[in-house]
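Chemist: the following comprises the amino acid sequence and a computationally predicted model.
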Amino acid sequence: MRPLCCSNPGATLSYLIGIGYFRRSVAMRKANLVVVALLASLAGAAAGENLLPEFTGEWANGGPYTTSGLKEKAVYLLLVERGCPHCASLWPALGQFAQEMADEPVLVVGVLPGASKNAAESYARANEIKVPLYADADRSFEQQLLAMNLLPKPISLQNTRQALVADGKGVLYRAMWSEPVQALKRVLTTARWKVPAAEVVEPLKPAWRAMEFGQLSVSAPLIAQALKARDEKVKSCAETLAKSVKTTIEALLAEAKAKAEAGEKWAAYKILMNVSNDYKDFPESKAAATEMSKLKTDKVVAREAQARTALDNIVTQMLKSPTPSKREQGKQYLQQLIQQFPDTEAAAQAKGLL
């Protein structure tokens, strides 16, 4: 990918637009998550709510998870300073707590500000941690929590641990790290399973949990395999899980169709794009690509897609080279995007990033 330090900013932006909206590397998907997180934070701020930030970094000991994948689930977050000599004693109890909550729509997550994925994995092994760890290497997750006044100060040896809970709508609340059960009482009523735990046979629990918590690429092959099982109970359960996914996809496709018919074609296109990406391992998602092609002929949709392509690529470059000079160059390209596509959603998002 061409670097942003090109001597001709106009040529660089043209190149960024021309890369292609459908070419999604890991870095591009991460950039997209940053943009999605920005939208969510702006919407939350407008509504006076503190929303769970997107997880744009890497995971250890489990995961990955996304904020959108955790919709209608409660989340318990424990942020810990790795250098704290006393914090290791927290993890056995937290692992036990997660196990006890296995049949509840709750995800228990440890967050390690400043830790790389490798460091988080080493920390998990050393402390025999049984819950997924989010490696907040650049502390961007922590910074968003600080901006929302959900943390008194950064996690450090002077502030070794903090807990938060998110309800089924993603709204965050402060919690007592020593009382996770009490913390979850206020949010559990807002969380739900798509398929009740009592209806899931033991062999399909991994596939079920992956589906419920948005790990669709993990759940898809497990469900597909179970659909061929000789055990009728396993096969029947797999059919229930597959039906749940199908129902979700069909609802999203119907929502996209309604928006397109109402003239909201860009909104419809984005829904279809998410279906095509998130549910790509399920056959029902193929219809989304067909409908996207039809919508792409609309001039407004094409222009929005162009601007979104440029924005995703600019953010990708800024994430790949997070030095002050590169970030400053990235800001210049964001400003140029705003000038070139002033009436687009991407321009509004670029203003937010600035």
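Modeler: That came in fine, so what should we check first?
Chemist: from here on, contacts and neighbour counts on C-alpha atoms
Modeler: Will do.
Chemist: roughly how far is the longest helix anywhere in the chain from the heart of the chain?
Modeler: In terms of residue count, the longest helix belonging to the chain (DSSP state H) is helix 232-261. Offset of helix 232-261 from its chain centre (Cα atoms, centre = their mean, to the nearest Å): 21 Å.
Chemist: strands of this protein, residue ranges please.
Modeler: With DSSP state E as the criterion, the chain has strands at 58-60, 74-80, 106-113, 133-136, 161-166, 172-175.
Chemist: packing partners of the shortest one?
Modeler: If I follow you right, that is strand 58-60. Identification of packing neighbours for strand 58-60 by 3 or more Cα pairs under 8 Å, 6 or more residues apart in numbering; DSSP states H and E yields helix 117-126, strand 133-136.
Chemist: and those, which is most packed in?
Modeler: Each of the helices and strands packed on strand 58-60 was scored by mean neighbour count; the highest is strand 133-136, a mean of 27, by mean count of other Cα atoms under 10 Å.
Chemist: I'd like the distance from that one to the chain centre, please.
Modeler: With Cα atoms, centre = their mean as the basis, strand 133-136 stands 13 Å off its chain's centre.
Chemist: against the centre of the protein, work out the most remote residue.
Modeler: residue 230 (35.7 Å; Cα atoms, centre = their mean).
Chemist: residue contacts, that one?
Modeler: Neighbouring residues of residue 230 by Cα atoms under 8 Å, 6 or more residues apart in numbering: there are none.
Chemist: and the helices in this protein?
Modeler: Assigned by DSSP H, the helices in the chain fall at 9-18, 26-46, 90-100, 117-126, 140-147, 180-185, 205-212, 216-226, 232-261, 265-278, 286-295, 299-320, 324-340, 345-353.
Chemist: how about the residue at minimal distance from the centre of the chain: what's its closest non-neighbour residue?
Modeler: Nearest residue to the geometric centre of the chain (Cα atoms, centre = their mean): residue 66, 2.4 Å. Take residue 66 and drop its neighbours on the chain: the residue closest to it by Cα to Cα, 6 or more residues apart in numbering is residue 55, 5.8 Å away.
Chemist: next one for the comparison:
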Amino acid sequence: MSRRYPVALATLAAALACVANVSAQSYEAGEQEPALRLPTDPRLWHNSPPLTLESLKGKGVVFYLFEEESPRIAANWPNLQGLSKQYEGKPVLFVAVSSGTDPRVLKRYLGQYRVGWPVIHDYDRSLERAMAVPQLNPGGDEFAFRYVAGDGSMGQGKGADVAGTAEAALKGAAWRVDPAEVPEKLKGAWRAVELGSFTAAARPLTQAAESKDDELKAGAEKLLAAVEEELTSAAKEAQESLNEGDDWHAYKLLESIPQRFDGYEFDLIERAEDKTKELAKSDTVKGQIAAAKMLGKAMATASRGPSGVNRAKGLLNRLVEEHPDTEAAVKAQELLASIGS
């Protein structure tokens, strides 16, 4: 189609983006522990910062994949957004996905039809494929619903039944903190906590915790307790990895803690930093870090365009040779295989 985004999937740059953003595996309804990953690049999100299924754990998520060239789809946005408003007080999020679209066209489209949902720009259709959705096109299949339920199960939507799909997504879903218990002044911080954006909530919560307003202080304390519970869960997962001898996984979990919980003064954060430094001295973690840096360099090189692709391929081959037993080597092999190298 004339308005489609021209993506050169044969290039290494496209392959890198595909592997980095989503694990292209189909799924059946009820499957647990989904391999699905949402893009982390902010440029691929509209109306929202990047969200992850990890940050949305325990919430229901309804994905609406749509064909933006369809007049029927365009005319139905007011109805869809009206239906979603009926679920504003419930732990379910609606996310739209536009596949294969020119980014400039998509931006104009979202403004023209006043789409307020978070929207993912699935430029190479990798998310569409990962959700086992046949390629959408005008006159054919123009939309599809998929969902991730609060209990972690995944499934196909119920046709055009938005309410039915939302109810399926709500299975096992719950808020960390009941919004009815949160003062209006802290609703922004509450939303950040519920979406896993803990750093964004740090300042308003720490300030409110010192407030002389009893209601505001009580609300802040409940939200801080929810944040600390999430921190404790992350630290516990890291400890389990250590107990199993998986130092690299533990390192990654612990390294992310200071970033995820920046702005808080919980003791666990400092302990995580200390343990991260200790693990970084082990040979296993050193090798993984070195390999990850090489992979990052290859990605940066490939992003420079066709001239950088061959150099990036050389870096990936070198990575596989020098660090064959690393996580980055596995990704490098996937990338090389995807481009026939």
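Modeler: Here it is on my side, so go on. Note that this is a predicted model, so its numbers are computed, not measured.
Chemist: ok, back up a step: between the strands of the first structure, which one is closest to residue 240 of the first structure.
Modeler: With distances scored as Cα to Cα, the stretch of the strands of the first structure nearest to residue 240 of the first structure is strand 106-113 (20.8 Å).
Chemist: so which bit of the second structure is that closest one matched to?
Modeler: Strand 106-113 of the first structure lines up with residues 92-99 of the second structure when matched by TM-score structural alignment.
Chemist: quick revisit: so what corresponds to the residue nearest to residue 66 of the first structure in the second structure?
Modeler: Under TM-score structural alignment, residue 55 of the first structure pairs with residue 39 in the second structure.
Chemist: next: residue 333 of the first structure.
Modeler: Matched to the second structure by TM-score structural alignment, residue 333 of the first structure sits across from residue 315.
Chemist: before we move on, what about residue 276 of the first structure?
Modeler: By TM-score structural alignment, residue 276 of the first structure lines up with residue 258.
Chemist: measure that match to residue 231 of the second structure for me?
Modeler: Going from residue 258 of the second structure to residue 231 of the second structure by Cα to Cα, to the nearest Å gives 10 Å.
Chemist: counterpart of residue 177 of the second structure in the first structure?
Modeler: The alignment partner of residue 177 of the second structure in the first structure, by TM-score structural alignment, is residue 195.
Chemist: contacts only, for that match.
Modeler: The neighbourhood of residue 195 of the first structure, defined by Cα under 8 Å, 6+ apart, consists of 240, 241, 244.
Chemist: between these, which is closest to residue 122 of the first structure?
Modeler: When the contacts of residue 195 of the first structure are compared for distance to residue 122 of the first structure (Cα to Cα), residue 241 comes out closest, at 34.8 Å.
Chemist: near the closest one, how many other residues are there?
Modeler: 25 (other Cα atoms under 10 Å).
Chemist: alignment lookup: it to the second structure.
Modeler: Taking TM-score structural alignment for the superposition, residue 241 of the first structure sits opposite residue 223 in the second structure.
Chemist: for its match, give its distance to residue 247 of the second structure.
Modeler: 31 Å.
Chemist: likewise residue 336 of the second structure?
Modeler: Taking Cα to Cα as the measure, residue 336 of the second structure falls 27 Å from residue 247 of the second structure.
Chemist: count of residues packed around the nearest residue to residue 187 of the second structure once chain neighbours are set aside?
Modeler: In space, and not counting its chain neighbours, residue 187 of the second structure is closest to residue 179: 7.6 Å by Cα to Cα, 6+ apart. By other Cα under 10 Å, 18 other residues sit near residue 179 of the second structure.
Chemist: quick one: contacts for residue 179 of the second structure?
Modeler: Residue 179 of the second structure makes contacts with 89, 187, 190, as judged by Cα under 8 Å, 6+ apart.
Chemist: what's the local residue count around the residue nearest to residue 228 of the second structure when sequence neighbours are not counted?
Modeler: Spatial nearest neighbour of residue 228 of the second structure, chain neighbours left out: residue 266 (7.5 Å); criterion: Cα to Cα, 6+ apart. Per other Cα under 10 Å, the neighbour tally for residue 266 of the second structure reads 14.
Chemist: would you check how far apart the residue nearest to residue 263 of the second structure when sequence neighbours are not counted and residue 227 of the second structure are?
Modeler: Excluding the flanking residues, the one nearest residue 263 of the second structure by Cα to Cα, 6+ apart is residue 202, at 5.3 Å. Per Cα to Cα, residue 202 of the second structure is found 9 Å from residue 227 of the second structure.
Chemist: which one in the first structure is aligned with the residue nearest to residue 263 of the second structure?
Modeler: Counting by TM-score structural alignment, residue 202 of the second structure corresponds to residue 220 in the first structure.
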